[in-house]
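sequence first, then the predicted structure:
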Amino acid sequence: LSHIGMRQERIVDIDSNRPFTGQFYDTFNRKHDYLRISLTERCNLRCFYCMPSEGIELSPDGKLLTNDEVFRLAKLFVKSGITKIRLTGGEPTVRKGIMELMGKFNELKQHGLKALAMTTNGIALHRRLPAFVENGLTHLNLSLDTLDPFKFEIITRRRGHDAVLKSLDTALSLPMDSIKLNVVVIRGLNDSEVLEFVKLTQDKPISVRFIEFMPFTGNKWDKKKMVPSSELLERIRMEYPTIQRASDELNDTARSWYIPGFAGSFGFISSMSDHFCGTCNRLRLTADGQIKVCLFDPKEISLRDVMRAGACDEDLLRVIHQAVLGKKAKHAGMEDIDVVTNRPMILIGG
């Protein structure tokens, strides 16, 4: 029990030495300035690593945050030091009123918001993307795990490969600060396509990010299917021996590389084999109003319930602050994460 007492003393000590400014520091002095907001639990794909094969039980509409509630919390977070917001899901583009909500988020740039990002599967995006950019979208992450239309249907249990590629082309024609492709790599399924994805960066100014297969409830994670980033890097190095390390942005989860003469870059999100917890600056807000301070920690606190009980902004801030203080130094190892009961990825927010 001594370690618990020491941790409590540490929290008290930090609380007494740092006046509460609304900025979110944990007990390891990590400042949190990045908020990921899940706008919906619904999705128009059924990717097996995200959604259990038996499906999920959606929250009743009354338990989901309304647009006004989402904006109230977003504004509070931004005024308290959040400089980047990423909209996720489910699939964020299926959220009713997303265009108007994005326009309101754009107004937060006068309060310190610097980046408004979205992670999407791109299925229903290309026609709406110009309007999203007009309403303040600055960064786009497209989920695309394969360049093979047949494999796409195996992974997503739906059609739509062409639509995603069309969304990528549309994004490249628009004034955006960043366009990234998220590729979840699974041994025996799409790991043979890594070099093809790298080749995309020859002519396209995009960043391809290879993501290690992560365990979540219902996704049948198997360590044997997880390809360590170090293995992928060696495969790429054998084909492109001139690859060079790129300078990563502060708090970036990806370790980035580039090939001289190529327009884009590629990187690795090695959550399983080489975690990046030491520089984590992220908080998550689920579609049903729970704050999660770590993707792999099942613990969550309902801001929705606090808000609907009549809490003022200062009360909400203190609840958020206490949640952040409970953040651990790092997540458990991959075997331990595999046995922890957590939400399916689709209910957390990608």
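Structure received.

going forward, measure contacts between C-alpha atoms and count neighbours the same way
Fine.

may I see the buried residues of the strand or helix carrying residue 238?
Per DSSP states H and E, residue 238 falls inside helix 229-239. The neighbour-count check on helix 229-239 (16 or more other CA atoms under 10 Å) flags 229, 232, 233 as buried.

cool, and stretch 139-148?
139, 140, 141, 142, 143, 144, 145, 146, 147.

comparison target, given below:
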Amino acid sequence: MTATAEMAAGTTHPAEPRLADGFGRRFRYLRLSITEVCNFRCAYCLPDGYRKTSGGFLELDEIARLASGFAALGVTKVRLSGGEPTVRQDLPGIIATVAETAGVQKVALTTNGWRLDRNVRGWRDAGLTHLNVSLDSLDPAVFARITGHDLLPQILDGLDTALGLGFGAVKVNAVLLRETAYAAFDQFADWLRDRSASVRFIELMRTLDNVDYFEDQHIRASVLERWLTARGWTPVPRRPDDGPALEYRHPDYAGRFGIIAPYAANFCDGCNRLRVTARGKLRLCLFGEGGIDLRDLLAADVDPLWLEQRILDALPTKARGHNLMLAQSGDLRRMADVGG
């Protein structure tokens, strides 16, 4: 029985989360990158495209052991990310493996949408429960300029298909950019009027490779907050395993807006997620340094308790927050390296 079926039958009993840091934050949410490869050339992340590096990414059996180890420690939600996770041919198998992991109740995917219209039904059948699609503009010319691809119609078709498949949530992620912000607000508001999706604008974050672009395009998320408030949108209470977005609703719209504001005061106080890279390193903070290698403990002949203990031992070293406000991005060169 999959995690989704167990939930429906009322048979799951999530483990009390043993993952806690020195600041009292508890972690039920794992963001797992399964590849660094991306086929888009987004201006804020990979403007020159992906360049192959040495070393392989986690294999299916390693992902299974990793998911099991985190679930044993109380993780109930796993998000698959990249790079672009749909470039992996074994993605349906990865989704199914994670969905069948005891204790995992939600399996999410973040994708740029390039295979969405063709494959979203198969992902749903494999056990995917939540879907996020990165989509920075509903203007075809702007979309093509930002991503390097003219695929907007196909992605929108895929989103409409996804909205009819009974996902727990379908969300759109848009990076907040100075040149497109207000036009994008208006366009997405029209799109949300009769679609039960959530469009979350993410404040552009500085990385080691995008400094010039950041300086040119960064604006604070408060511009969207003011735009929403002036038009009668109101905040929605957060749930324990929600991501970092503050969502807004309006009685005249089927969908919601969301704001992810990493430069806001106290943003990190509610952190509830851990990250593992496609090469098996535990990242306690997106904008931290290095990582804790877990891959040597993912072999079939290794006692799974060793993996759990290494994860537990790492948690006390998690910092209270990032230093983005000080223009410090840790060692993060680009989002595709870690999974965002």
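Received the coordinates, thanks. Bear in mind the structure is a predicted one, so any value in this text is a computation, not a measurement.

next, the TM-score between them, please.
Here the TM-score for the pair of chains, by TM-score structural alignment, normalised by the length of the second structure, is 0.89; 323 aligned residues with a CA RMSD of 2.0 Å.

which of the buried residues of stretch 139-148 of the first structure lies closest to residue 342 of the first structure?
residue 143 (22.1 Å; CA to CA).

ok, now which ones touch the closest one?
119, 120, 121, 122, 181, 182, 183 (CA atoms under 8 Å, 6 or more residues apart in numbering).

mind running it again at 10 Å?
Contact analysis of residue 143 of the first structure by CA atoms under 10 Å, 6 or more residues apart in numbering lists 119-123, 164, 180-184, 208-209, 350.

just residue 268 of the second structure next, same as before
25, 244, 262, 285, 319, 320, 321, 322.

mark which of those are buried, thanks.
25, 244, 262, 285, 322.

tell me which two of these sit farthest apart.
Of all pairs in these, the most separated under CA to CA is 25 and 262 at 17.1 Å.

from residue 152 of the second structure, how far out is the residue of the second structure positioned farthest from its centre?
Distance from the centre of the second structure peaks at residue 301, with 31.2 Å (CA atoms, centre = their mean). Going from residue 301 of the second structure to residue 152 of the second structure by CA to CA, to the nearest Å gives 46 Å.

in stretch 207-224 of the first structure, what counts as buried?
207-219, 221, 223.

which ones among these lie within helices?
Judged by DSSP state H, helices contain none of those.

excluding chain neighbours, what is closest to residue 306 of the second structure?
Once flanking residues are discounted, residue 306 of the second structure sits nearest to residue 297: 6.9 Å by CA to CA, 6 or more residues apart in numbering.

okay, now that neighbour: neighbour count?
20 (other CA atoms under 10 Å).

just the strands in the stretch 1-150 of the first structure please.
Under the criterion DSSP state E, counting those that start in this stretch, the stretch 1-150 of the first structure contains strands at 24-25, 31-32, 34-38, 84-88, 115-120, 139-143.

compared with the second structure, how much does the fifth one deviate?
If I follow you right, that is strand 115-120 of the first structure. Once the two are superposed, strand 115-120 of the first structure sits an average of 0.5 Å from its aligned residues in the second structure (mean CA distance after the TM-score superposition for the first structure).

in the second structure, what residues pair with that strand?
Across the second structure, the stretch matching strand 115-120 of the first structure (TM-score structural alignment) is residues 106-111.

right, so of the strands of the stretch 1-150 of the first structure, which gets closest to residue 284 of the first structure?
Short answer: strand 34-38, nearest of the strands of the stretch 1-150 of the first structure by CA to CA, at 4.8 Å.

what about that closest one, distance to the chain center?
7 Å (CA atoms, centre = their mean, to the nearest Å).

now do stretch 28-41 of the first structure
That offset, for stretch 28-41 of the first structure, works out to 9 Å (CA atoms, centre = their mean).

likewise stretch 132-139 of the second structure?
14 Å.

in the first structure, what residues pair with that stretch?
The aligned range for stretch 132-139 of the second structure is 141-148, by TM-score structural alignment.

export the buried ones among the contacts of residue 268 of the second structure to a markdown table and tack on distance to residue 80 of the second structure and secondary structure?
Listed next are those as a markdown table, based on distance: CA to CA, whole Å; DSSP: H, G, I helix; E, B strand; the rest coil:
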| residue | distance to residue 80 of the second structure | secondary structure |
| --- | --- | --- |
| 25 | 22 | coil |
| 244 | 16 | coil |
| 262 | 21 | coil |
| 285 | 17 | coil |
| 322 | 23 | coil |
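
hang on, the earlier thing: looking at the buried residues of stretch 207-224 of the first structure, which are in strands?
Mapping these onto strands (DSSP state E) picks out 207, 208, 209, 210, 211, 212.

so what's the most centrally placed residue in the second structure up against?
Note on the second structure: the residue nearest the mean C-alpha position is residue 110, at 5.4 Å, using CA atoms, centre = their mean. Applying CA under 10 Å, 6+ apart to residue 110 of the second structure gives the contacts 31, 33, 79-86, 130-134, 171-173, 339-340.
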